[in-house]
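S.K.: A predicted structure for the sequence below; I have some questions about it.
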Amino acid sequence: MQAIARQGPIASVFVGLATRPGSFPSLVMTSTRHASHFKNTHRVAPCASTLVQCRKRAFSVQCQQYDQRQELDKNNHLLHSNPALNDSSPSKPYQNNNTDRSVTRSESTTSGQEPGPLDGFRILDLTRVLAGPYCTQLLGDLGAEVIKIENPKGGDDTRAWGPPFAKNLDPSDPAQESAYFLGINRNKKSVTVNLRSEEGRQLIHDLVRRVDVLVENYVPGKLDQMGLGYKELSALNPRLIYTSITGYGQTGPYRMKPGYDVMIEAEAGLMYITGEENGTPVKVGVAVTDLITGLYAHGAIMAAIIARSRTGRGQHIDCSLLDSQVVTLANIGSSYLIAGQEAKRWGTSHPSIVPYQVLPSKDSHIMIGAGNDGQFKILCNVLGLDYLCEDPDYKANQDRVRNRKALITILTERLQTKNNEEWLKALEGRGIPFAPINNIAQTFAHPQVIARDMIQEIDHPKVGKIKLAGPAVKYSETNPSIRIPPPLLGQHTDEVLEHVLGYNEQRIQQLKEKKAV
């Protein structure tokens, strides 16, 4: 074989794909000085120009992938091998935690699942109720090891929030596991710690030296008083990402006020715009402000991890229910800020599109959204009301908005002549948005929910098999997963103290005797 070459350090380049499934494609480069390294993985076509073009295209793709791999290696180098921040440096109080993370990786290995994108990261969870636990559950689903710190006397408040409770395998056991707690605390290890004791606080200090992220939802200043604030803990671990979730934030006149989902819904405008047009304000059916705050905190933590890969330093994240709810007003908020337009309650209707709302059928309700004039024409055809498309009062959307009440009356009268199932079949495939109003049982029985593996089972040590809503996002690699069930109170205390902190049996027993754990 005659190589097609040019002068220079690399005389000829050939690219061969590695044969091991899932491996990074190998890049084989042959230089005039190292010709013995060349490995031909394919027969070379006799046409030199064709060979050059094929190799160029392949080499371009491989170079892009190689650059991405190099960038990944550079970030990993910053994370684990930066000499200025090396954990073994005697000038740094933060201790090396890389070996400790074998505990995290083993969870994926023993469960037979591939590691998630946050495999190898450790989260210290000092939160309770919903916003914080939801945030840390998301991180746990992504593969992080989450150590949930709980009060030895009762633990997370939501453990007692019921009914409903899961049915115990042992009917004589009076302690019950609430469905609320089980729904937001999977992929976590429960460690009981008495934060009022000096030994308990020292235990937290020891853990902080070995974690990447701390998440807490105490009133601002409370943890500072206990020696567990950002200033003190970041001195122990400069790479610590310290995340505070509060009602109103770390600054401002309301900073010391406790925050609750429904109160923030009321105070931050959401309740004012939710409900029927002439009805009273109502809250959303789930604690949506808590949930979106947990999502914002989770996203902020992910971004801080990326920032740390560049700077080598952690930071303090200040996330509040109020801020999260205000920004989630989205277009309603911008309509006021930009145009001075105050919002109102519309029920399920749309302020600028008609018809776009829930309408009653003979036996139930159906959500219909004719977002443009073409879709309205289709709807009229399905309903047998074609004349409306030519009526000047309804032909264009702006006319329909102006004559909203009259049009909705006509549509309602027609829809109430048939049951829901008949209308759903008639609308199917016609190019108009519509949906049934499903209850929760119907939602979890939905064929698409089942096809997307959104209901997952896991064995719980006390109640047996439980079903949980699976992770919402799918990855082509490093898929999120449910690896361990929601923990019993203090279930992992001994494990974490021994394997993460290296405490011996005598030390652990002393902490128990002092009621520190």
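M.R.: Yes, it's here. Numbers count the residues shown, from 1 in each chain.
S.K.: C-alpha only now, for contacts and for neighbours.
M.R.: Will do.
S.K.: so where do the strands sit in the stretch 201-350 of the chain?
M.R.: 213-216, 241-246, 316-320 (DSSP state E, counting those that start in this stretch).
S.K.: looking at those, which is nearest to Pro351?
M.R.: Each of the strands of the stretch 201-350 of the chain was checked against Pro351 via C-alpha to C-alpha, and the shortest separation belongs to strand 316-320, namely 29.4 Å.
S.K.: got the angle for that closest one vs strand 241-246?
M.R.: Taking axes from the mean of the first three to the mean of the last three C-alpha atoms, to 10 degrees, one finds strand 316-320 and strand 241-246 inclined to each other by 20 degrees.
S.K.: in addition, the following structure is provided for comparison:
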Amino acid sequence: MYDLLSGLTVIEGSAFVAAPLGGMTLAQLGANVIRFDPIGGGMDFKRWPLDKKGNSLYWSGLNKGKKSITINIRKEEGRDLIKSLICAPGPENGIFLTNHPPGGPLNFNDLKSKRKDLIMLNILGSHDGTPAVDYTINCALGYPMATGPRNSENPVNHLLPAWDLVTGSMAATGILAAERRRNRSGKGELVNLALSDVGIWVASALGHIAESALLGRSREADGNHIYGAFGHDFVTKDNCRIMLTALTKAQWKRLKTAMKIENAVVDLENKYNTDLDDEGSRYEFRDAIVSLIEPFVSQNDYYTIKVILDDNGVLWGPYQTFDELVKKDPRCSEANPLIQKIFQKGLGEFPAAGLPLRFQELEEQPLKPAPSLGEHTDEVISNILGLPDHIISDFHDRGIIA
């Protein structure tokens, strides 16, 4: 964590992945991110995976460094409290991050009437406001049809909620851009960010849309090959699986040397009058290259292959389970400054990742765990709204806050 955004307050009303990730990104940059939830917790509070006591690892993962308040949103007084927090005066207040459906009690026009320079970033499913989640967006983008075994007609969904993750990071970027504009012009902004738009934006950036529009074709599933270059998985003698790649001419040269296939590659080039130093040609002859490499890998155990690959500077990686990542990979240990041990109330101590950004001239702050549900309710209402203790106690007694 860093203190780059210290003083900046962001009120977060969220669920799922994208909005909480955006808020956590800002919190780990030093912003005062305050997440509000219903009394007793919303849908994220018990979202899987859970520990044996029913504590959500999801909650602890996506809310590190935030403050938590719980308010009875169904009561008008509760909604008024949230509105007051969102529209609190001061140059570093008045920022709201949410994925709540537009048009509800916390809609932009209503909030703007209370603070004209309000910044609100609203994450939507689709640009027209229709609901969608990562998994209903992903299936429509074409990626599941281009994932899986070659010649398969069945789609393959992936575990990673990619569009949520990109959207969350873009939400943080959007808030910082809007805040910069407000500092310069004094004007607020409603920023809409749709999951479907993010997915289409990525598909456009990677050439999939142009490939369809200009060439009249869709990318097809091709197993574990890397499109347009050379990369594939291989199994060692002791049944460990690795990924080998050669994207550049230099990487290709190292791979040929390590696998002792230089002469076989020359024969292949001569036979088909091709130059496999060319990245596209390596993709075109990917199956032939795999057949050259497979015997060498399959005849050696993992450790032997690892030494050979490392000694020759080959670009490669092992296939691992999450458990293997945590227990065996030094990149996921305290040997990497990214990883710190945190103590999470209810869960205990475990390793967690801080912000991947490494500012070389800034001192990094200790990683803060996720808050307990409602841990900061009284503190936030007192500090931001300036309400006295007896009013806060009355809110508790009447079930407005907890």
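M.R.: Now that the structure is in, tell me what you want to look at. Here the structure is a predicted model, which is why all the values come from computation and not from measurement.
S.K.: TM-score for these two?
M.R.: Between these two chains, after superposing, the TM-score reads 0.88 (TM-score structural alignment, normalised by the length of the second structure); 385 aligned residues with a C-alpha RMSD of 2.3 Å.
S.K.: for the strands of the stretch 201-350 of the first structure, give me JSON lines that also has mean neighbour count and distance to Gln137 of the first structure.
M.R.: Formatted as JSON lines, the entries for those read as follows, by neighbours: other C-alpha atoms under 10 Å; distance: least, C-alpha to C-alpha, whole Å:
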{"stretch": "strand 213-216", "mean neighbour count": "23", "distance to Gln137 of the first structure": "11"}
{"stretch": "strand 241-246", "mean neighbour count": "26", "distance to Gln137 of the first structure": "14"}
{"stretch": "strand 316-320", "mean neighbour count": "20", "distance to Gln137 of the first structure": "17"}
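S.K.: now render the ones you listed as a markdown table, adding distance to Gly269 of the first structure.
M.R.: Compiled in a markdown table, those are given as follows (distance: least, C-alpha to C-alpha, whole Å):
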| stretch | distance to Gly269 of the first structure |
| --- | --- |
| strand 213-216 | 26 |
| strand 241-246 | 18 |
| strand 316-320 | 15 |
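S.K.: compare those strands and give me the one nearest Arg310 of the first structure.
M.R.: Of these, the one closest to Arg310 of the first structure (C-alpha to C-alpha) turns out to be strand 241-246, at 13.8 Å.
S.K.: show me what that closest one packs onto, helices and strands only.
M.R.: Under the contact definition 3 or more C-alpha pairs under 8 Å, 6 or more residues apart in numbering; DSSP states H and E, strand 241-246 of the first structure sits against strand 213-216, helix 288-311, strand 316-320.
S.K.: rerun at 6 Å
M.R.: Judged by 3 or more C-alpha pairs under 6 Å, 6 or more residues apart in numbering; DSSP states H and E, strand 241-246 of the first structure is in contact with strand 213-216, strand 316-320.
S.K.: tabulate the ones you listed (JSON lines), appending distance to Leu501 of the first structure.
M.R.: Compiled in JSON lines, those are given as follows (distance: least, C-alpha to C-alpha, whole Å):
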{"stretch": "strand 213-216", "distance to Leu501 of the first structure": "16"}
{"stretch": "strand 316-320", "distance to Leu501 of the first structure": "24"}
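S.K.: those strands: which one's closest to Ile292 of the first structure?
M.R.: strand 316-320 (10.2 Å).
S.K.: which part of the second structure lines up with that closest one?
M.R.: Counting by TM-score structural alignment, strand 316-320 of the first structure pairs with residues 190-194 of the second structure.
S.K.: cool, stretch 432-439 of the first structure as well?
M.R.: Following TM-score structural alignment, the aligned partner range for stretch 432-439 of the first structure in the second structure is 314-321.
S.K.: nearest to Thr289 of the first structure, out of the helices and strands packed on strand 241-246 of the first structure?
M.R.: Ranking these by their distance to Thr289 of the first structure (criterion: C-alpha to C-alpha) puts strand 316-320 first, at 9.8 Å.
S.K.: now the angle between helix 288-311 and that closest one, please.
M.R.: Using the same axes, to 10 degrees, strand 316-320 of the first structure lies at 160 degrees relative to helix 288-311.
S.K.: for strand 316-320 of the first structure, the distance to its chain's centre please.
M.R.: Centre-to-centre, strand 316-320 of the first structure and its host chain are 17 Å apart (C-alpha atoms, centre = their mean, to the nearest Å).
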